[in-house]
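K.L.:
fold the following.
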Amino acid sequence: MAPAHQNREVDALTSLKSWEFLAVLAHGDGIERVAVEIESRESNVGQARRFVRRQLELWGLPEDDDLVDRVLLVISELVTNAVVHGRTRPPEETECVGVTLAFKRGFALGVMVTDNSGNIPKVTIRPSPSAVCGRGLVLVNAESDGWTAAPRGGQQGVSGKAVWAFFQCPQPAALPELLPQSA
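P.N.:
Sure, this is the predicted structure:
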């Protein structure tokens, strides 16, 4: 049986709104952050997934954990959407997609994908069974504990968008054991 204080912590986490999680992950204390930019090409979605998987391992989340599987599925969908729908330059020009992870142990993990398009994504409520697209954000909505999108501002106005998804982590993640190094 969980101690009473642990139940209160879990209840407090589940009562938070999406924007409250995102505010903590974006601006809170004790947040670990990493980011990478990848070239906006469909063949690079796997590179984003490998980056995220490796970072989750470094943070001590076990590879066989349901949370890791959910995060990897969501990052695949968000990066694919950014590559397919977020390009603003001609195909012969280089363009990048940003992937950022924010982690507060025992609280939440956030993933953010940025691209250069100012078009905010919308969930297709019920994609037709024969549709070849339109399911990505349905999966993001189902697998994450919340998501949102917002324009990114720059010196010359809107310069794209950021799509955030977050995952609650009420149990503290253990750091991986360090193996002794041979001399």
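
K.L.:
use CA for all of it now, contacts and neighbours both
P.N.:
Will do.

K.L.:
where do the helices sit along this structure?
P.N.:
Assignment of helices within the chain using DSSP state H yields the ranges 4-15, 18-27, 45-58, 66-85, 136-143.

K.L.:
structure for this one too, so we can compare:
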Amino acid sequence: MKSDIPSPLGILAPLALPHSPTAPARHFRVQLGSTLHGAHLARRLVAQQLGAWGVPRTHHVTVALVGITAELAANAITHGRSPGRDFALRLTHFADRTRVEITDTRPDRLPPDPGGGLPGGDATGGRGLVLVNAFASRWGYETRDRHTKTVWAEVDGAIPHAMADTGPETMARAVTQASTHTPPTLV
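P.N.:
As a prediction, the model looks like this:
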């Protein structure tokens, strides 16, 4: 019997990076809505996927990538949003580094160049990328076509090689768990 409910597996796809000098050992990709919930989900999915790969939440790579993802996803929904268009989250682990990428649909709105310094005292934005610069070993952006831009950051350091099951079922379970998580209420 075929269900009329779409499978969450349709939004997940493995990805190889053809422009990379070394082949990725592990990768994860998902499309998310350009909403506050989508940005929150991106951060949670990075933590959960690294956990599925055997990286503890307290490991410096996890802490850095979760903070970076929070900022890049917030920027995507604030500055890179086009009505009705999603953003993509991509997490790729290489032997010596892990890379997070956020792709949005506003190639006309580029971030300032990495290492450009702090914004002026009267500026109302731009400080989040200072945090990305502090957490990342390197970061930047690229426009791969005329419809999208990708902001990426890499964190150096090997992560544990004890890789847990990262098949489509595990990734779909991570998406479901992260999207149904209710944050605790403060009293």
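
K.L.:
what's the TM-score here?
P.N.:
The TM-score (TM-score structural alignment, normalised by the length of structure 1) is 0.71; 146 aligned residues with a Cα RMSD of 2.4 Å.

K.L.:
and among the helices of structure 1, the most buried is which?
P.N.:
helix 66-85 (a mean of 20; mean count of other Cα atoms under 10 Å).

K.L.:
the counterpart of Ser82 of structure 2 in structure 1 - how many residues pack around it?
P.N.:
For Ser82 of structure 2, the aligned position in structure 1 is occupied by Thr88, per TM-score structural alignment. Thr88 of structure 1 is flanked by 14 other residues according to other Cα atoms under 10 Å.

K.L.:
Thr88 of structure 1 touches Asn116, doesn't it?
P.N.:
Yes: using Cα atoms under 8 Å as the test, Thr88 of structure 1 is close enough to Asn116 to be in contact (6.1 Å).

K.L.:
got the contact list for the closest residue to Ile102 of structure 2 other than its chain neighbours?
P.N.:
With Cα to Cα, 6 or more residues apart in numbering as the criterion, Ile102 of structure 2 has its nearest non-adjacent residue at 4.9 Å, and that residue is Leu89. Shown here is Leu89 of structure 2, whose contacts under the criterion Cα atoms under 8 Å, 6 or more residues apart in numbering are Arg29, Val30, Gln31, Leu32, Ala42, Val100, Glu101, Ile102, Thr103.

K.L.:
show me what the longest strand anywhere in structure 1 is packed against.
P.N.:
Of all segments of type strand in structure 1, defined using DSSP state E, the longest is strand 157-168. Counting contacts by 3 or more Cα pairs under 8 Å, 6 or more residues apart in numbering; DSSP states H and E, strand 157-168 of structure 1 is packed against helix 18-27, helix 66-85, strand 108-115, strand 146-154.

K.L.:
returning to what we had before: can you list the helices of structure 1 in JSON lines and add distance to Ala150 of structure 1?
P.N.:
Listed next are the helices of structure 1 as JSON lines, based on distance: least, Cα to Cα, whole Å:
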{"stretch": "helix 4-15", "distance to Ala150 of structure 1": "23"}
{"stretch": "helix 18-27", "distance to Ala150 of structure 1": "12"}
{"stretch": "helix 45-58", "distance to Ala150 of structure 1": "21"}
{"stretch": "helix 66-85", "distance to Ala150 of structure 1": "13"}
{"stretch": "helix 136-143", "distance to Ala150 of structure 1": "15"}
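
K.L.:
closest to Trp164 of structure 1 out of these?
P.N.:
Ranking these by distance to Trp164 of structure 1, with Cα to Cα as the measure, places helix 18-27 first at 7.9 Å.

K.L.:
where does the helix or strand encompassing Met171 of structure 2 end up in structure 1?
P.N.:
Met171 of structure 2 belongs to helix 168-180 when assigned by DSSP states H and E. Mapped onto structure 1 using TM-score structural alignment, helix 168-180 of structure 2 covers no residues at all.

K.L.:
what is that helix packed up against?
P.N.:
Helices and strands in packing contact with helix 168-180 of structure 2 are listed as helix 36-52; criterion 3+ Cα pairs under 8 Å, 6+ apart.

K.L.:
in this structure Asn116 of structure 1 contacts Val163, no?
P.N.:
No: here Asn116 of structure 1 does not reach Val163: they are 11.6 Å apart, not a contact under Cα under 8 Å.

K.L.:
follow-up on the earlier one: just send the helices and strands packed on strand 157-168 of structure 1 back as TSV, with distance to Glu57 of structure 1 too.
P.N.:
As requested, those are arranged in TSV below (distance: least, Cα to Cα, whole Å):
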stretch	distance to Glu57 of structure 1
helix 18-27	19
helix 66-85	9
strand 108-115	13
strand 146-154	23
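
K.L.:
among the ones you listed, which is nearest Asn7 of structure 1?
P.N.:
Asn7 of structure 1 sits nearest to strand 108-115 of all those, at 16.3 Å, using Cα to Cα.

K.L.:
what span of structure 2 lines up against the closest one?
P.N.:
With TM-score structural alignment applied, strand 108-115 of structure 1 matches the range 97-104 in structure 2.

K.L.:
average offset of the matching stretch relative to structure 1?
P.N.:
After superposition onto structure 1, the average distance of stretch 97-104 of structure 2 to its aligned residues comes to 0.4 Å, using mean Cα distance after the TM-score superposition for structure 1.
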